[in-house]
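Novice: please find the sequence and the predicted model below.
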Amino acid sequence: MDLAFTPEEQKFREEIRGWVRENLPKEISDKVHNALRLTRDDLQRWAKILGKKGWLGYGWPKQFGGPGWNAIQKHLFEEETALAGAPRIIPFGPVMVAPVIMAFGNQEQQQRFLPGIASGEVWWSQGYSEPGSGSDLASLKTRAERKGDKYIVNGQKTWTTLAQHGDWIFCLVRTGTDGKPQTGISFLLIDMKSPGVSVRPIIMLDGEHEVNEVFFDNVEVPAENLIGEENKGWTYAKHLLSHERTNIADVNRAKRELERVKRIAKAEGVYEDRRFRDEIAKLEVDVVALEMLVLRVLSAEKSGKNSLDIAGLLKIKGSEIQQRYSELMMLAAGPYAIPFLPEAMDAGWQGEFVGASYLAPLASTYFNLRKTTIYGGSNEVQRNIVAQTVLG
């Protein structure tokens, strides 16, 4: 197994780096490097820049309008954009629902939905979790009843990320009650402008409105929006979740944030403290180990071998690393990390009162990343899956 990049791959990396340098707006990268709030316009602006280049669907095959990159090229693209300070691509459209539509949707659905995802024009949300049905997703209760050429949908989804911006939402809905819970679930695409769809914000500990509750009250959905076969949605969901859990690992963002930890530690005068340096070293070892694990998977794919079934393991380690680097930033800043005034941050003057301005978002980041070990399948559940599928 060779984990070194070839000259051709290094050349590809340089091409990506040069293009990103020329096209990533500086005001957006500055926000990312300093963990400041990104607006919908910021995220959509970068998505459309990538879409115009044909790279928003960077993991797509050429037959669906993607660049047709191999696994190594996709990894290098993710790494270079992350290190440059590009926002994460909102994954629900290009990374999650698009592969499901490609694999299980019919030709009409592919022609209808994929172009808007690829261009960045259409914002998608994910309707999976419900009150009482998160890690135990098979127990979901949102009901879709077939009435002629329509489904009538009633129920509730929760923790729906950025649903306040959503144009469309892909949902797991219950269409049958016979047999195991998994056998009565279908995969439905719903226009969020449909009558009966309402979104209610959930304000988090950091004061941000990132997640929502979504309610469906007798929402009429054309039957043509059903992906694949009725009651086969669990199969499609598992296909999607492997993409989500790998995406959560986000080793490239971890590498960027590791450098941010070092910058903050140096600026706050704790980088020379040997015990603090030990903690940074431990984090760096974990980040390198996670990257090696990712590269092992990519190496297997590149050589045509079956890649390791370790999406859950990547999710576990990646989410724990995200929490750890946020903790170290807080420790480095000390009491200056405690005050958190969103309005002051937006006004740009908080740093004058509580220390350097780059410390202002640290509490927000810390609070926000508490959730990473829960969403996408809690780490406790993922450990059980890894034990069954990897260890045997």
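Specialist: Structure's in. What do you need? Model, not experiment: these values are computed from the prediction.
Novice: going forward, measure contacts and count neighbours with C-alpha atoms only.
Specialist: OK.
Novice: so which elements touch the longest helix anywhere in the chain?
Specialist: Longest helix of the chain, by residue count under DSSP state H: helix 274-302. Contacts defined by 3 or more Cα pairs under 8 Å, 6 or more residues apart in numbering; DSSP states H and E place helix 274-302 against helix 71-84, helix 251-267, helix 311-333.
Novice: and those, which is most packed in?
Specialist: Counting by mean count of other Cα atoms under 10 Å, helix 311-333 has the highest mean neighbour count of the helices and strands packed on helix 274-302, with a mean of 23.
Novice: after that helix, which helix or strand is next?
Specialist: Sequence order places helix 342-347 as the next helix or strand after helix 311-333, per DSSP states H and E.
Novice: that next one: which residues count as buried?
Specialist: 342, 345 (16 or more other Cα atoms under 10 Å).
Novice: can you check stretch 190-206 too?
Specialist: The neighbour-count check on stretch 190-206 (16+ other Cα under 10 Å) flags 190-192, 197-199, 201-202, 206 as buried.
Novice: that older thread, would you turn the helices and strands packed on helix 274-302 into JSON lines with distance to Lys150?
Specialist: Formatted as JSON lines, the helices and strands packed on helix 274-302 follow (distance: least, Cα to Cα, whole Å):
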{"stretch": "helix 71-84", "distance to Lys150": "39"}
{"stretch": "helix 251-267", "distance to Lys150": "42"}
{"stretch": "helix 311-333", "distance to Lys150": "36"}
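Novice: next one for the comparison:
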Amino acid sequence: MDLALSDDDLAFRDEVRDFIATNLTDDILEGSRLATGPFAEFHIGQRWLEKLAAKGWSAPMWPVEHGGPGWSPVQRYIFDAECTAAGAPSVLVMGTRMVGPVLMHFGTDEQKSKYLPRILSGEDVWCQGYSEPGSGSDLASLKTRAVRDGDDYVINGSKIWTTYAQHANRMFCLVRTSTEGKAQEGISFILIDDFNAPGITVDPIITMAGDHEVNQVFFEDVRVPVANLVGPENKGWTVAKYLLEFERGGDTYSPGLHASIRHLKAVAASEADGGGEKLLDDPTFAARLAEVEAEIMALEITEKQVLCEAAEGRTPGANGSIMKVCGSESLQKTAELTAEAVAYYAAPHQKEARTVGSNVAAIGPDHALTAMPRHLNHRAASIYAGSNEIQRNIVAKLVLGL
């Protein structure tokens, strides 16, 4: 495993740094700093996405023939690492990293020409219609129905935990088109074009952190053209699994985790331990911090191993599940330690103070403002994109042969 960057890779890294230095403005950076969930506040993320799109970098994983930069796996890793280190906001990936690759692989020529350019530009905002009440990790049990009526499907049912559905104008959705045979065999993958269509209702779900990030979406006799079907009818399970490879396998956790550790160390160096010393010098706290940092270093090596394999054309396989488990749990541990480090200042609920442009003064030091909301938000990290219990089952089956 050769981890040394080539001269071309170093030149690319410098190009990324120059772009960030020029385009990452103070207000976008502030919006990123105040973010507590996996994505920045919507209008902040969209502004950054527009800058990336103007450069041709809005879809790092896309090949040149579909408008992407055609980067190598190493270049994608460099780009992610440099953006994370600089504090750039995380942008919505439902279009670029989920439905986009699906359309490239399964979509018709008409679907590709219609949707892919609008995904690249950020003109369309997509949300994901997978989970339902009672059908989360057991996705095959979904009940939202799509009944054929001439050239349309008529959809009835509900989706839940739909991230940023309040901002979306399109949804990619799993629906049941047959009740015969195995549960997986009656599912289809369909695109819902008009999210303002009659019969669609978006109800907010406010998280423990006080944020409106997720929603429940209801469908009542919603008509969708049959032409919006992706792949064959009743074969949506195959399409869905392909999409999940990108949702689970496209993440690199370690750059963001290293940034979180640096932040945590700075917080602990400024907070007292209750005995007249700095928290960072407290042996018990320092030991817990070192344990998490060691786990992150081990994860980084695994990610770089997968990166080297990808550069040789190999797929991550079960390593994607390993990275998801280790990355999400390290994220939770780091957030928990940060909330503990700020002590009593983690208690106040300060939604207004962490809203971009509010000018509401924070209670306590700035570094305490997002500590508790991030800790609460990150409790979901071991559930979304496939719960860690499911990921461990995959590892047990494919790696350990159990």
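Specialist: On my side now, so go ahead. None of these values were measured; they are calculated from a predicted model.
Novice: the longest helix of the first structure corresponds to what range in the second structure?
Specialist: Helix 274-302 of the first structure corresponds to residues 283-311 in the second structure, going by TM-score structural alignment.
Novice: can you redo the buried residues of stretch 190-206 of the first structure as a markdown table with distance to Glu320 of the first structure and secondary structure?
Specialist: Listed next are those as a markdown table, based on distance: Cα to Cα, whole Å; DSSP: H, G, I helix; E, B strand; the rest coil:
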| residue | distance to Glu320 of the first structure | secondary structure |
| --- | --- | --- |
| Ile190 | 33 | strand |
| Asp191 | 35 | strand |
| Met192 | 33 | coil |
| Val197 | 35 | strand |
| Ser198 | 33 | strand |
| Val199 | 30 | strand |
| Pro201 | 27 | strand |
| Ile202 | 24 | strand |
| Asp206 | 19 | coil |
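Novice: ok, which stretches of the stretch 101-250 of the first structure are strands?
Specialist: Counting by DSSP state E, counting those that start in this stretch, the stretch 101-250 of the first structure has strands at residues 124-127, 143-147, 150-157, 168-174, 185-191, 197-202, 211-222, 226-227.
Novice: ok, which of these comes nearest Arg275 of the first structure?
Specialist: Distance to Arg275 of the first structure, taken as Cα to Cα, is lowest for strand 211-222 among those, at 37.0 Å.
Novice: list the helices and strands the closest one packs on?
Specialist: Using 3+ Cα pairs under 8 Å, 6+ apart, strand 211-222 of the first structure sits against strand 150-157, strand 197-202.
Novice: whereabouts in the second structure does it align?
Specialist: The aligned range for strand 211-222 of the first structure in the second structure is 214-225, by TM-score structural alignment.
Novice: quick one: residues in contact with that stretch.
Specialist: Defining contact as Cα atoms under 8 Å, 6 or more residues apart in numbering, one finds that stretch 214-225 of the second structure is touched by 151-166, 191-193, 197-207.
Novice: quick one: which of the helices and strands packed on strand 211-222 of the first structure is nearest Glu210 of the first structure?
Specialist: Glu210 of the first structure lies closest to strand 197-202 among those, at 7.4 Å (Cα to Cα).
Novice: my read is that Trp48 of the second structure contacts Leu92, right?
Specialist: No - Trp48 of the second structure is not in contact with Leu92 according to Cα atoms under 8 Å; the separation is 10.6 Å.
Novice: what's the match for Pro150 of the first structure in the second structure?
Specialist: Small correction: residue 150 of the first structure is Lys, not Pro. So, by TM-score structural alignment, Lys150 of the first structure is matched to Asp152.
Novice: and what of His75 of the first structure?
Specialist: Residue pairing (TM-score structural alignment): His75 of the first structure is matched to Tyr77 of the second structure.
Novice: likewise for Lys371 of the first structure?
Specialist: In the second structure, Lys371 of the first structure lands on Ala380 (TM-score structural alignment).
Novice: name the SS class of its match, please.
Specialist: Following DSSP: H, G, I helix; E, B strand; the rest coil, we place Ala380 of the second structure in the helix state.
Novice: if I look at it, how far off is Pro117 of the second structure?
Specialist: Ala380 of the second structure sits 32 Å away from Pro117 of the second structure, going by Cα to Cα, to the nearest Å.
Novice: then Ile200 of the second structure?
Specialist: Distance from Ile200 of the second structure to Pro117 of the second structure, by Cα to Cα: 25 Å.
Novice: just Phe189 of the second structure next, same as before
Specialist: Computed as Cα to Cα, the Phe189 of the second structure to Pro117 of the second structure distance reads 20 Å.
Novice: compare the two (neighbour count), which wins?
Specialist: For Phe189 of the second structure and Pro117, the more surrounded residue by other Cα atoms under 10 Å is Phe189, and the numbers stand at 25 against 15.
Novice: map that one onto the first structure.
Specialist: Using TM-score structural alignment, the partner of Phe189 of the second structure in the first structure is Phe187.
Novice: OK, contacts around the closest residue to Val74 of the second structure other than its chain neighbours?
Specialist: Among residues not flanking Val74 of the second structure along the chain, Leu307 sits closest, at 6.7 Å (Cα to Cα, 6 or more residues apart in numbering). Residues in contact with Leu307 of the second structure, defined by Cα under 8 Å, 6+ apart, are 73-74, 77.
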